[in-house]
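Asker: Pasting the sequence and the predicted model now:
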Amino acid sequence: MVKIGNLELGEFPLLLAPMEDVSDPPFRAVCKENGADLMYTEFISSEGLIRDAAKSVQKLDIYDYEKPIGIQIFGNEIDSMREAAAIAAAAKPDILDINYGCPVNKVTCKGAGAGILLDIDKMVSMTAEIVKAVNIPVTVKTRLGWSQDTIRIVEVAERLQDVGIQAISIHARTRQQMYKGEADWSYLNQVKANPRLHIPVFGNGDIDSPQKAKEYREKYNVDGMMIGRAAIGYPWVFNEIKHYFTTGEMLEAPSLQERINVTKKHLDFSVQWKGEKQGILEMRRHYTNYFRGMPNFKPFRTEMVTAESYDHVIKLLDQVAEVYADYEF
């Protein structure tokens, strides 16, 4: 049984990665219904939280049906991160997660996200202060290192454990790699082989099929997996992986009608969360992914991403069901 603090997550939990502009409550809802064991919010700026910025505060929205849920924060100032951690903990998540992995320039140039991998001592000090500031388990999401020649992930995991984190998720790329090249999970094997390490280690990067999930589970000895891009437009990936682990067989791919039903459900959550106008606007980024690979779909996609009313989108989805009634994925 994998545990984070007193939180029991099963034998081999599948985690939904925190993804900016993706992992909001509506997306998390459909992932939860399709097998995600633990989910995280989008990363939230510590500076935004302590200044009560509306966009940052709204990202604290979590719901009982999502539990267990973690709130993730990022920043580069220890005092701000300590204060933001307390604000986030007041929203009553099960876990507080620290983002030490985001590779984008606007974050790393300020020494936040993966930028802190250039200053491991500060990373450890900041983590220690955050652990002291809250009464819930603290976890970390990070990368192997800043660059190939600065990888110290075995040491980093142990030092973070020693100041109190209760699990670590490792994206098996360096910051310099961004999202390119192949994730190198062999470093996760090294982390797990450290006899001093006893916290759960979750692997992240390139898990895009049940077959690869099973291969990596057996090969790299991790305690669970965090899935990001493979879940976008395809929340079924969690249950498909679990089914493959159990039976060695692939679940049948979701039918067109299943995809439409989940798209509608996702849209409903989005409208309930942010109102019709904003909910429809934020849903637009998802249509291409839900219907990826369908022939001659561009006219429907174009109309969906310009539709301004809930009824119009529902009508279009029903038309897709009719026009592609005989299509099989």
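Answerer: Structure received.

Asker: okay, CA-based contacts and neighbour counts for the rest of this
Answerer: Fine.

Asker: Give me the neighbour count for residue 73.
Answerer: Using other CA atoms under 10 Å, the number of residues around residue 73 comes to 25.

Asker: typo on my end, residue 167
Answerer: Neighbours of residue 167 under the rule other CA under 10 Å: 24.

Asker: In terms of secondary structure, what does the strand or helix carrying residue 81 contact?
Answerer: Taking DSSP states H and E as the criterion, the element that holds residue 81 is helix 78-89. When contacts are defined as 3 or more CA pairs under 8 Å, 6 or more residues apart in numbering; DSSP states H and E, helix 78-89 packs onto helix 46-50, strand 69-74, strand 95-100, helix 120-133.

Asker: ok, second structure coming up, stack it against the first:
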Amino acid sequence: MQIGPYLLRNNVFVAPMAGVTDRPFRQLCKELGAGYAVSEMAASNPRLWATEKSSRRTDHAGEMEPKAVQIAGADPQDLADCAKFNVDRGAQIIDINMGCPVKKVCNSWCGSALLQHEDLVERILHAVVQAVDVPVTLKFRTGWSRENKNALRIARIAEQAGIQMLTLHGRTRADGYKGDAEYDTIAAVKASVGIPVVANGDITTPEKARYVLDYTGADAVMIGRAAQGRPWICREIDHYLRTGTHLPAPYVDEVRHLMNQHLQAHYAFYGEFVGVRTARKHIGWYVQDLPGGETFRQQMNRLEFTAEQLLAVDKFFESQHSHGERLQYRPADVSSAGENASEALAA
């Protein structure tokens, strides 16, 4: 699959998630088989560009190409300027967020709230496409409510504006992350446009990825919450799509190494104080489906220093050898995470 001049190695992508898909996590997902990963959402408000939080979100130093930055806002000129700013900082693809349902985003008329104003959507897309010389993509939802689905019109507006890829989450803004994603709208959008379409929403297993691709005709799948604590799901899905067979669970020793690699990169990225605190959610996701994981998570959350955290994680995964050479985890299940998804994604 190709976005502009960039040939992607496969069609398994990692979704942009605020507070999750920072540079260390994106890089790890790419190393573990993701064909593409997009940064956390960067605000278009120019007053925020120089903040430490925004600078981290658009830091791509050493990251595997292509380097994609997602931007969010409601003003066409601000978004155009933000796109140019990020391209100057090394972004090779700009993704526009019209999919986030979180209240604090929608209350500013950003994210999926924009779907209520198709004329504004059109002006934003034209402004950003004309502002930069890199591919511009769009992530959006099926509409702002089940009674007001306008994904087909948005998709046609996007294609006419020069958008080079569409990612469609199979829920409306009003749905948030509740209920089940639907794929009929994604199939209809794919049939109506001539640009690549990526299916997103509730893709948690290799079998589900195969089903969604077959049902919708989409060109790729985008994995969100199922990658939290299980970044190797990307290679599992890619392998299944290519061969029809399953990879075995990863070795305990491999995951010990990956955890050490991830945490060291995380601490280097955030520093000691912030790093140890922001790492807690990642560690919690890694261990939540493993034997003794919940008890360990509660103990680990009381640790205050990176060295303590590293040692505790290493000992925990060493203890997993008693259950076998490979991880003994349950299949990915994000249904229970739905109620708290907004808070998790906005952390």
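Answerer: Right, received. Where do you want to start? Bear in mind the structure is a predicted one, so any value in this text is a computation, not a measurement.

Asker: Kindly reformat the helices and strands packed on helix 78-89 of structure 1 as CSV containing distance to residue 160 of structure 1.
Answerer: As requested, the helices and strands packed on helix 78-89 of structure 1 are exported to CSV (distance: least, CA to CA, whole Å):
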stretch, distance to residue 160 of structure 1
helix 46-50, 20
strand 69-74, 16
strand 95-100, 11
helix 120-133, 6
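
Asker: Of all those, which one is nearest residue 269 of structure 1?
Answerer: Closest to residue 269 of structure 1 of the helices and strands packed on helix 78-89 of structure 1, according to CA to CA: strand 69-74, at 17.1 Å.

Asker: on that earlier part again, and residue 193 of structure 1, which of the helices and strands packed on helix 78-89 of structure 1 is closest to it?
Answerer: The nearest among those, by CA to CA, is helix 120-133 at 21.0 Å.

Asker: and that closest one with helix 78-89, angle?
Answerer: 40 degrees (axes from the mean of the first three to the mean of the last three CA atoms, to 10 degrees).

Asker: what span of structure 2 lines up against the helix holding residue 81 of structure 1?
Answerer: Helix 78-89 of structure 1 corresponds to residues 76-87 in structure 2, going by TM-score structural alignment.

Asker: Not counting the matching stretch itself, show me its contacts.
Answerer: Applying CA atoms under 8 Å, 6 or more residues apart in numbering, the contact partners of stretch 76-87 of structure 2 are 43-46, 58, 69, 71-73, 93-94, 120, 123-125, 127-129, 131-132, 134.

Asker: ok, back up a step: please identify the buried residues of the helix holding residue 81 of structure 1?
Answerer: 78, 80, 81, 82, 83, 84, 85, 86, 87, 88, 89 (16 or more other CA atoms under 10 Å).

Asker: what does stretch 58-74 of structure 1 give?
Answerer: For stretch 58-74 of structure 1, by 16+ other CA under 10 Å, it's 59, 60, 62, 66, 68, 69, 70, 71, 72, 73, 74.

Asker: from those, which single one is nearest residue 13 of structure 1?
Answerer: residue 68 (11.6 Å).

Asker: Could I get the contacting residues of the aligned residue in structure 2 for that closest one?
Answerer: Under the alignment (TM-score structural alignment), residue 68 of structure 1 maps onto residue 66 of structure 2. Contact partners of residue 66 of structure 2, counting by CA under 8 Å, 6+ apart, are 6, 36, 92, 93.

Asker: From these, list the buried ones, please.
Answerer: 36, 92, 93.

Asker: do you know how far the last one is from residue 66 of structure 2?
Answerer: Going from residue 93 of structure 2 to residue 66 of structure 2 by CA to CA, to the nearest Å gives 7 Å.

Asker: and what of the first one?
Answerer: As for residue 36 of structure 2, its distance to residue 66 of structure 2 is 7 Å (criterion: CA to CA).

Asker: if I look at the nearest residue to residue 50 of structure 1 once chain neighbours are set aside, how far off is residue 148 of structure 1?
Answerer: Counting by CA to CA, 6 or more residues apart in numbering, residue 50 of structure 1 lies nearest to residue 84, which is 5.9 Å off, once chain neighbours are set aside. According to CA to CA, residue 84 of structure 1 and residue 148 of structure 1 sit 32 Å apart.

Asker: swap in residue 113 of structure 1?
Answerer: Distance from residue 113 of structure 1 to residue 148 of structure 1, by CA to CA: 17 Å.

Asker: Look at the two and report which has more neighbours.
Answerer: residue 113 (28 against 13).

Asker: Quick check: the more buried one touching residue 106?
Answerer: No. Using CA atoms under 8 Å, residue 113 of structure 1 is not in contact with residue 106; the gap is 9.7 Å.

Asker: can you tell me which residue in structure 1 aligns to residue 37 of structure 2?
Answerer: Using TM-score structural alignment as the criterion, the counterpart of residue 37 of structure 2 in structure 1 is residue 39.

Asker: Ok, residue 179 of structure 2 next?
Answerer: Aligned by TM-score structural alignment, residue 179 of structure 2 pairs with residue 181 of structure 1.

Asker: and its match, helix, strand or coil?
Answerer: Following DSSP: H, G, I helix; E, B strand; the rest coil, we place residue 181 of structure 1 in the coil state.

Asker: okay, now it: neighbour count?
Answerer: 9.

Asker: same thing with residue 329 of structure 1?
Answerer: By other CA under 10 Å, neighbour count at residue 329 of structure 1 equals 11.

Asker: Pretty sure it sits against residue 257.
Answerer: No. With contact taken as CA under 8 Å, residue 329 of structure 1 and residue 257 are classed as non-touching, separated by 11.0 Å.

Asker: can you pull out the strands in the stretch 101-250 of structure 2?
Answerer: Listed in chain order, the strands found in the stretch 101-250 of structure 2 under DSSP state E, counting those that start in this stretch are 136-141, 143-145, 148-149, 165-169, 197-200, 220-223.

Asker: The shortest one corresponds to what range in structure 1?
Answerer: Right, the one you point to is strand 148-149 of structure 2. Under TM-score structural alignment, the match for strand 148-149 of structure 2 is residues 150-151.

Asker: chain center to the matching stretch: distance?
Answerer: On the basis of CA atoms, centre = their mean, to the nearest Å, stretch 150-151 of structure 1 is displaced by 24 Å from the centre of the chain it belongs to.

Asker: what does that stretch rub up against?
Answerer: By CA under 8 Å, 6+ apart, the surrounding residues in contact with stretch 150-151 of structure 1 are 144, 145, 174.

Asker: got a list of contacts for the host helix or strand of residue 26 of structure 2?
Answerer: According to DSSP H and E, residue 26 of structure 2 maps onto helix 23-31. Helix 23-31 of structure 2 has contacts (CA under 8 Å, 6+ apart) with 14, 36-39, 56-57, 59-60, 63-64, 231-232, 234, 262, 265-266, 269.
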